[in-house]
Structures are given as C-alpha cells and as structure tokens.
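[1] Show me the folded form of this:
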Amino acid sequence: MRVSHSFSADFDDPNLVSTAGLLPVLGLAEETGLHQLIAERVTVPGPAGANAAAKIPALVAGMVAGADSITDMGLLRHGGMGRLFTGVRAPTTLGTHLRAYTFGHVRQLDAVASRFLADLTGRVPGLVAGADQVAYLDVDDTIRETHGYAKQGTGYGYSGVRGLNAQLATMSTPTAAPVILGTRLRRGSAASAHGAPKMITESLATAKKAGATGTITVRADSAYYNHGAVAAARAAGARFSLTARMDPAVVAAISRIPADAWTAIQYPNAIFDEQEGRWISDAEVAEIPYTAFTSRRKAEHVSARLIVRRVRRLNVHQARAGQDELLAAYRHHAVFTDSPLSMLEAEASHRDHAIVEQVIADLKAGPLAHLPSGVFTANAAWLVCAAMAFNLTRAAGVIASNRHGRARAATIRTQLIQVPARVANHARKWRLHLPTAWPWQSAWENLFDHAHGTATAIA
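    Below is the predicted model:
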C-alpha cells in the first residue's frame, strides 16, 4: 500500500465523529438504567460532586472509546459529538469530580456497578450464557505500576514494582467470556489475599443477581489458599478450587500417593510452565483425600480433594531448592477442591482460572494503562468505572455477533466503537453516514438496531 496523491489537511468539519459506536453503546447503557442508578445511589457533596449521573457515564463512555487518562476524555468533545450526546463534560470537570470521592462514595459506585451488571444481563442474557448451569468466579490481583511519589497509597508489593494493587473478581461460563463482578483498589504493599473473603462474598451475591443460579466454583491461585476464602465460598453455597501451596503437609500428602495412581495426560495444545521455563505437552495427574487448615480449631478443618499434576523436571539440581529429595525429579502442582467433576475434568477446569489474566490484560491495555490521579479514592472510583466500561463493551460485543461476543475488548473497540461517521440532518431526522465497505458493518448494525429498540434481546 502506498500514498496515492499529495494531500493537505484541515481540522474544519464540525459534523464528523471518530467514535460512532458510542451512540448505540451509550443507548444500551441508558436503556439498562445506568444514569438512574447513579442518580439514586451516588451522593457526592459539594459543587464538584454535583450531577454524578452525567459525569460518571461520561467517564465510562470515554473508557469504552479508549481513553486511559483524564486528559483523554477530551475525545468526547470533538466534531459532531455535541449533536450525538448531551451532558458532555470537560476533562478537568471529570477529574475534579473524581477527586471529591471518599471511600464511602467509592462503595456507592460499587453498588451501582453490581446492579448495572445485573441489569445488563437482563437486557442481554447472552452476556452470561450458561450461568444457570455452571459458572466460575475467578479472583486475582495485579500491581499497576506508578511513577513518582505523589500518588497516595503506592508501595512495593509482591512483584517488587512500586504501584497500587487492584483486586478483581470475574465470572465466566464454558460458553461466555468473562465479565467483572467486583473490584477493589488497595495499597501497593497489600497482600494478595487481603480482603478476599469479603470480595468473594460480595461477588457471589452479584453473580447470583446476574443470573448465575447453577453451580458456581470459586477459583484462585495459591495466594488465596486460606481458610477465609474457602469459608466465604462455602457460606454462599459455592464450590472452591484453589492452588495449594507446597507446604510440608501438602508435600507429605503427595508422597503418600501410590505409584500406580498416576494417570498420564496429553494436552491438545502445549501449555507454558513458568517455573520450568518451557512448554509442556504431557503430564501425570493423581488425587488423594486431604484435610486442610489443620492448625486451626477442629471445626474449621476442611476436607476435600487434593488433585496433583506432576511434570518431570529437566533440571533436577535447580528443583531441589523447594521440595524434598523424594519429589525432586518432578515439579508438582496441587489443587485443593471440592469440585464434583472427575479428576481430569476438575484439573482442566482449574487451569482455566488463567482467563482472569486476560481480563487484567484488557484493562491494562485500556482504562488501567494509567491510574490518573494522585488521590487514592479518585483512582479507586476510576477502577470501578473501568469495570463498568468493560462489562458494557462485553455486552455490546455479545449483541453484535457471536465472534465479537468472545473477542478482546481492544478488538471490539477497534471494530465497533472507533468507527468514523458524518452526522447529517435530513427531513428533520438525524442520520449517521459511515464508511462504505466497513468490514464489520453487519455486526455494527446489529448493535445499533438492538440499542434503538428495533431488535429483541440477544439470547
């Protein structure tokens, strides 16, 4: 491809927009009741906190369109955007609004996000397709790196990076991509499992409101292997599947597995083993009954299954640093679970916990590329808005097409949101003129028709 002519350029057309996909997406948000929820539940005092029902949707809209900082919210004010939307606010106004939040106001916004997701799944049932049968709640956290010392709450966490810690809970099903159930911004030095029981309890409540009436399994890595996480899952009627830390009790249990109990498996697609630093195509799996948390009082002991996957090590000398000599020839990965699935199905299901990493990557490639404020509570509110934007984008993809329903957020943004258009008025009716031969025209029209009430809910 080469440039065909010599051109000049002028920014002089007041009727062009670069993000025409925001029109149906915000229409979906309005029909789902986002503005009303905010008006009812978010009560930030003072002039800066006024009219949250206009400012928070503007922040969500900017994130859907690709904004990752307060300054980027200026993309809502170009060309013909004033003809498409009312209540558009300047970036400085939006930043001032966020800085007026306290922790209590962030929790009000959490309540809005929870109810908004439940209403979204009512409007777009396909968003959590299959949750009436099986659903998985995945909990994880990440360090969002910050620079300088002006931001409140920053610190060095488990990764050795200075920043803030964001904890997320997501829900997915075997046929539906993940949505975000809850978020929590913590100090950078916070332990991964800090506050996990409360996060699990609240997220399970949100999941049930969103249509997860079947079996729910809480999945997490070894940082969340503790009695609190298991107790929270069981109290809400959910199953659990947690990576077990290789402490002496777990190592001793593995050593008791009979040699003939191991079942060889071969992965259809090789998986990357970070500890071994190589791709793994086969392994062996076995299970044994196990009682965890025996250092606590007897009533808090938990008996379930310990499912163990082992892979033969290539570097035995490197392996000996973390395990007994008896186990040195293998690297073991143990899962503590009360899953009703068969051994191999339960082990494969737990590996799918990695899907939460995709959500974290999507957020870091979008709204969480930065935490834009020096005020901790403003960043916490920004994270909640990012979760609402993610779920709204996911719902738009489900409406548009089957392929977009499982696509990455960046793909949905590129193909359905960031579509250029010219705003025109003909016979007293507003109309968008979009590019001819747009490769995703059919999907965009599905989204537009649904958001404007010319189509039924997508099942």
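
[2] from here on, contacts and neighbour counts on C-alpha atoms
    OK.

[3] contacting residues around the helix or strand hosting Ala348?
    Assigned by DSSP states H and E, Ala348 belongs to helix 343-351. Here helix 343-351 makes contact (C-alpha atoms under 8 Å, 6 or more residues apart in numbering) with Arg219, Ser241, Leu242, Val285, Ala286, Glu287, Ile307, Arg309, Val335, Ser339, Pro340.

[4] where along the stretch 301-450 of the chain do the helices fall?
    316-319, 343-351, 355-364, 376-400, 402-405, 409-412, 441-451 (DSSP state H, counting those that start in this stretch).

[5] Nearest to Ser4, out of these?
    Within these, the stretch nearest Ser4 is helix 441-451; the backing value is 25.6 Å (C-alpha to C-alpha).

[6] other SSEs contacting that closest one?
    Helix 441-451 sits against helix 22-32, helix 376-400, with contacts defined as 3 or more C-alpha pairs under 8 Å, 6 or more residues apart in numbering; DSSP states H and E.

[7] Return the most buried member of the ones you listed.
    helix 376-400 (a mean of 26; mean count of other C-alpha atoms under 10 Å).

[8] okay, the angle between that one and helix 22-32?
    If you take axes from the mean of the first three to the mean of the last three C-alpha atoms, to 10 degrees, helix 376-400 sits at 100 degrees to helix 22-32.

[9] now for helix 376-400, which elements pack on it?
    Using 3+ C-alpha pairs under 8 Å, 6+ apart, helix 376-400 is in contact with helix 22-32, helix 52-65, helix 91-99, helix 103-123, strand 176-186, helix 402-405, helix 409-412, helix 441-451.

[10] Please tell me how far Leu185 sits from Val359.
    Look at Leu185 and Val359: by C-alpha to C-alpha, to the nearest Å, they are 16 Å apart.

[11] need the helices of the stretch 301-450 of the chain in a markdown table with distance to Leu75, can you?
    Shown next, in a markdown table, are those (distance: least, C-alpha to C-alpha, whole Å):
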| stretch | distance to Leu75 |
| --- | --- |
| helix 316-319 | 52 |
| helix 343-351 | 40 |
| helix 355-364 | 19 |
| helix 376-400 | 16 |
| helix 402-405 | 24 |
| helix 409-412 | 17 |
| helix 441-451 | 21 |
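
[12] among those, which is nearest His97?
    helix 376-400 (8.4 Å).

[13] about what we covered before: can you list the helices and strands packed on helix 441-451 in JSON lines and add distance to Ala131?
    Formatted as JSON lines, the helices and strands packed on helix 441-451 follow (distance: least, C-alpha to C-alpha, whole Å):
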{"stretch": "helix 22-32", "distance to Ala131": "20"}
{"stretch": "helix 376-400", "distance to Ala131": "15"}
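
[14] which one of those lies closest to Asn315?
    helix 376-400 (42.0 Å).

[15] Filter the contacts of helix 343-351 down to the buried ones, PyMOL style.
    Selection of buried members from the contacts of helix 343-351 for PyMOL, criterion 16 or more other C-alpha atoms under 10 Å:
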select buried, resi 219+241+242+285+286+287+307+309+335+339
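
[16] Proceed likewise with the subsequent sequence, for comparison:
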Amino acid sequence: MRVSHSFSADFDDPNLVSTAGLLPVMGLAEEAGLHELVADRLTVPGPAGSNAPVKISALVAGMVAGADSIADMGLLRHGGMRRSFSGVRAPTTLGTHLRAYTFGHVRQLDAVASRLLAGLTDRVPGLLAGAEAVAYLDVDDTIRQTHGYAKQGTGYGYSGVRGLNAQLATLSTPSAAPVIVGTRLRRGSAASAHGAPRLVAEALATSRKAGATGTVTVRADSAYYNRDVVAAALAGGARFSITARMDPAVTAAISRIPEDAWTGIRYPEAIFDEEQGRWISDAEVAEIPYTAFTSRRKTEHVSARLIVRRVRRLNPATARAGQNELLVAYRHHAVFTDSPLSTLEAEASHRDHAIVEQVIADLKNGPLAHLPSGVFTANAAWLVCAAMAFNLTRTAGVIASNRHGRARTATIRTQLIQVPARIANHARKWRLHLPTAWPWRSAWENLFRHAHESATAIA
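    Now for the predicted structure:
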C-alpha cells in the first residue's frame, strides 16, 4: 500500500466523530440503568460530587472508547460528540470528581457496578450463557506499576515492582467469555490473599444476581490457598478448586499415592510449565483424599480431593534437598478441590483458571494502563469504572456477533467502537454516515439495531 496523492489537512469538521460505536454502547448502559443506579447509590458531597451520573457515565464511556488516563477523557469532546451526547465533561472536572471519593464512596460505586452487571445480563442473556447450569469464578491479582513517590499506597509487592495491587474476580461459563464481578484496589505491598474472603463472598452474591444460579466453582492459584478463602466459597454455596502449596502435609499426601494410580494424559495443546521454563505436552494425573488446614481447630478442617499432576524433571538436581526418590524424579502440581468432576476433567477445569489473566491483560491494554491519580481512593474508583467499561464492551461484543462475543476488548474497540462517522440532520432526523465497505458492518449494525430497538421500547 502506498500514498496515492499529496494531501493537506485541516481539523475543521464539527460533524465528525471517531467513536460512533459509543452511541449504541452508552445506550445499552442507560438501558441497564447506569444513570439511575449512580443517582440512587452514590453520595459524593460538595460541588465535585454534583451530577455524579453524568460524570461516571462519561468516565465509563471514555474507557470504552480507549482512554487510559484522565487527560485522555478529552476524546469525548471532539467534533460532533456534543451533538451525540449531552452532559460531556472536561477531563479536569472528571479528575476533580474522582479525587473527592472516600473509601465509602468507592464501595457505593462497587454496588453500582454489581447492579449494572445484573441489568446487562437481564437484557442480554447470552452474556453469561449457561450460567444457570455451570459457572466459574476466578480470583487473581496483579501489580500495576507506578512511577515516582506521589501516589498514595504504593509499595513493593510480590513481583518486586513498585505499584498498587489490583484484585479481580471474574465470572465465566464454558460457552461465555468472562465478565468482572468484583474488584478491589489494595496497597502495593498487600499479600495476594489479603481481603480475598470478602471479595469472594461479594463476587458470589453478584454472580447470583447476574444469573449464575447453577453450580459455581471458585478457582484460584496457590496464593489463595487458605482456610478463609475456602470457607467463603462454601458459605456462598460454591465449590472450590485452588492450587495447593507444596507444604510438608501436601508433599506427604502425594508420596502416599500408589504408583499404579497415575494416569497418563497428553494435552491437545502444550501448556507452559513455569518452574521448568518449558512447554509440556504430556503428564500423569492422580488423586488422593486429603484433609487441609489441620493446624486449625477440628471444626475448621476441610476434607476434599487432592488432584495431582506430575511431570518428569529434566534435571533431578533441581529438586529440594531431602525429598524421596519419587519427588526427585517428578515435579508435582496439586489442586485442592471438592469438584464432582472426574480426575482428568477436574484437572483440566482448574487449568482454565488462567482465563482471568486474559482479563487482566485486557485491562492493562486499556483503562488500567495507568492508575492516573495521586489519590488512592480516586484510583480505586477508576478501577471500578474500568470494570464497568469492560463489562459493557463485552456485552456489546455478545450482541454484535458470536466472534465478537469472545474477542478481546481491544478487538471490539477497534472494530465496533472506534468507527468514524459523520453526523447529519435531515428532515429533523439525526443520521450517522459511516465508511463504505466497513469489514465489520454487519456486527456493528446488530449492535446499533439492538440499542435503537431498546430505546424505542423504553420510549
């Protein structure tokens, strides 16, 4: 491809917009009750808290369109955006609003996000297709790196990077991509499992409101292997599947597995073994009954299954000193679970926990590229808005097409949101003129038609 002519350029068209997909997406947000929820739940005082529904919807809209900082919210004010939307606010106004938040206001915004998700699933059942039968709640956290010393709450976490710790809970089904059902911003030095029991309890409540009325399994890595997290899952009516730390009790249980109990498996696609730093395509799996947390009082013991995958070590010298011959020859990965699935199915299901890492990557490639404020509670509110923007984007993809329903948010933004259009008024009717031969026209029209029909039904 080559440039065909010599061009000049002028920024002089007041009727152009670069994000025509925001019209149906924010119409979907209104239909799901975003404005009413903010008005009912959020009580930020003073001038900074006035018109909160307008400001929160502007923040969410900017994130859907690709903004990853407060300054980027200026993209809502270009061309014909003021003709497309009312209540457009300047980035400085939105930043002032966020900085007025206390921790209590962030929790109020959490309640808004929970109810907004329920409103979306009520109107778009395909968003969590199959949740009435089986769903998975995955919990994980990530360090969002910050620079300088002005941001409140920063510290060095488990990754050795200075920043803030964002904890997420996502909900997915075998046939539906994940949505975010819970978030929490913590100090950078916070342990991964800090506050996790409460997050699990609240995420399970949100999941039930969103339609996950069937079996829900809480999945997490070894950082969340503790009695309180398991208890929160059980108290919420869920099952659990958590990577077990290789402590002496788990190691002893593995050593008791008979050699003839191991079943060889070959993965359809190779999986990466982090400890050995290589891809593996075959392994062996076995299980043994196991009672965890025996150092606590007897009523707090939990008896379930220990499902173990073992892979032969390429270099036995990497094994810990003092281990028996069996543990020297193999590297073991154990999962503590009360899943009713077969051994192989339960092991494969637990590996799918990695889906939450894709959500984290999507957020870091979007609104969580930065934590834009020096005020901790402002960043916490920003994280909640990012979750709402993620869920709205996911819902838009589900409406548009089957392929977009499982696409990454960056793909949905590029193909459905960041679509240029010219606004025109003919015979007192507003119309969008979009590019001819747009490759994803059919999907965009599905999204636009849904929003238009919903608006007509409400009117």
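
[17] now, which of the contacts of helix 343-351 of structure 1 sits nearest Leu76 of structure 1?
    Using C-alpha to C-alpha, Arg219 comes nearest to Leu76 of structure 1 of the contacts of helix 343-351 of structure 1, at 38.2 Å.

[18] Might one say that the closest one is in contact with Val139?
    Yes. Look at Arg219 of structure 1 against Val139 with C-alpha atoms under 8 Å: they come within range, at 6.6 Å.

[19] Just the endpoints, please. Distance across stretch 126-146 of structure 2?
    37 Å.

[20] how about it: buried residues?
    126-132, 134-146.

[21] what's the answer for stretch 315-324 of structure 1, then?
    Result for stretch 315-324 of structure 1 [16+ other C-alpha under 10 Å]: buried residues Ala319, Arg320, Gln323.

[22] Then stretch 90-105 of structure 1?
    Result for stretch 90-105 of structure 1 [16+ other C-alpha under 10 Å]: buried residues Ala90, Pro91, Leu94, Gly95, Thr96, His97, Leu98, Arg99, Ala100, Tyr101, Thr102, His105.

[23] From one end of that stretch to the other, what's the distance?
    Stretch 90-105 of structure 1 stretches 21 Å from its first residue to its last (C-alpha to C-alpha).

[24] how far out from the middle of the chain is that stretch?
    Put simply, stretch 90-105 of structure 1 sits 23 Å off its chain's centre (C-alpha atoms, centre = their mean, to the nearest Å).

[25] Touching that stretch from outside, list them.
    42-45, 48-50, 52, 55, 59, 70-74, 77, 373, 375, 377-379, 381-382.

[26] Filter those down to the buried ones and hand me the PyMOL line.
    Command for PyMOL that selects the buried part of the contacts of stretch 90-105 of structure 1, burial taken from 16+ other C-alpha under 10 Å:
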select buried, resi 42+43+44+48+49+52+55+59+70+73+74+373+375+377+378+379+381+382
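
[27] Show me what the lengthiest strand in structure 2 is packed against.
    Criterion DSSP state E: the longest strand present in structure 2 is strand 278-292. Secondary-structure packing of strand 278-292 of structure 2 (3+ C-alpha pairs under 8 Å, 6+ apart): helix 248-255, strand 263-273, strand 302-312, helix 343-351.

[28] how about these, which one is nearest Ala212 of structure 2?
    Here helix 343-351 is closest among these (C-alpha to C-alpha), at 17.5 Å.

[29] Which positions within that closest one qualify as buried?
    Thr343, Leu344, Ala346, Glu347, Ser349, His350, Arg351.

[30] how about the second one, what's its match in structure 1?
    It refers to Leu344 of structure 2. In structure 1, the residue equivalent to Leu344 of structure 2 is Leu344, according to TM-score structural alignment.

[31] If we ignore the residues flanking it in sequence, what's nearest Glu365 of structure 2?
    For residue 365 of structure 2 the amino acid is Asn, not Glu. Nearest residue to Asn365 of structure 2, sequence neighbours excluded (C-alpha to C-alpha, 6 or more residues apart in numbering): Ala410, at 7.4 Å.

[32] show me the contacts for that neighbour.
    Residues near Ala410 of structure 2 by C-alpha under 8 Å, 6+ apart: Asp362, Asn365, Gly366.

[33] What's the local residue count around the first one?
    Translated: Asp362 of structure 2. As a burial measure, Asp362 of structure 2 scores 17 neighbours (other C-alpha atoms under 10 Å).

[34] Tell me which of the helices and strands packed on strand 278-292 of structure 2 sits nearest to Met26 of structure 2.
    Per C-alpha to C-alpha, nearest to Met26 of structure 2 of these: helix 343-351, 35.0 Å.

[35] roughly how far out does that closest one sit from the chain middle?
    Per C-alpha atoms, centre = their mean, the displacement of helix 343-351 of structure 2 from the mean C-alpha position of its chain is 22 Å.

[36] What is the corresponding segment of structure 1 for the longest strand of structure 2?
    Going by TM-score structural alignment: strand 278-292 of structure 2 matches residues 278-292.

[37] How about the matching stretch, which residues are buried there?
    Ile280, Asp282, Ala283, Glu284, Val285, Ala286, Glu287, Ile288, Tyr290, Ala292.

[38] Show me what that stretch is in contact with.
    Contacts to stretch 278-292 of structure 1, defined as C-alpha under 8 Å, 6+ apart, come from residues 253-254, 257, 261-273, 301-312, 343-344.

[39] Whichever of those end up buried, select them in PyMOL.
    In PyMOL, selecting the buried portion of the contacts of stretch 278-292 of structure 1, with burial taken from 16+ other C-alpha under 10 Å, looks like this:
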select buried, resi 254+262+302+304+305+306+307+308+309+310+311+312+343+344
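
[40] does the aligned partner of Leu204 of structure 1 in structure 2 count as helix, strand or coil?
    Residue pairing (TM-score structural alignment): Leu204 of structure 1 is matched to Leu204 of structure 2. At Leu204 of structure 2, secondary structure determined by DSSP: H, G, I helix; E, B strand; the rest coil is helix.

[41] pretty sure Leu204 of structure 2 is touching Leu234, no?
    No. Using C-alpha under 8 Å, Leu204 of structure 2 makes no contact with Leu234, being 10.4 Å away.

[42] Looking at these two, which one has more neighbours?
    Each of Leu204 of structure 2 and Leu234 has its neighbours counted (other C-alpha under 10 Å); Leu204 has more, 27 against 16.

[43] nearest residue to that one other than its sequence neighbours?
    Counting by C-alpha to C-alpha, 6+ apart, Leu204 of structure 2 lies nearest to Gly236, which is 6.3 Å off, once chain neighbours are set aside.

[44] what about that neighbour, neighbour count?
    The number of residues near Gly236 of structure 2, taken as other C-alpha under 10 Å, comes to 17.
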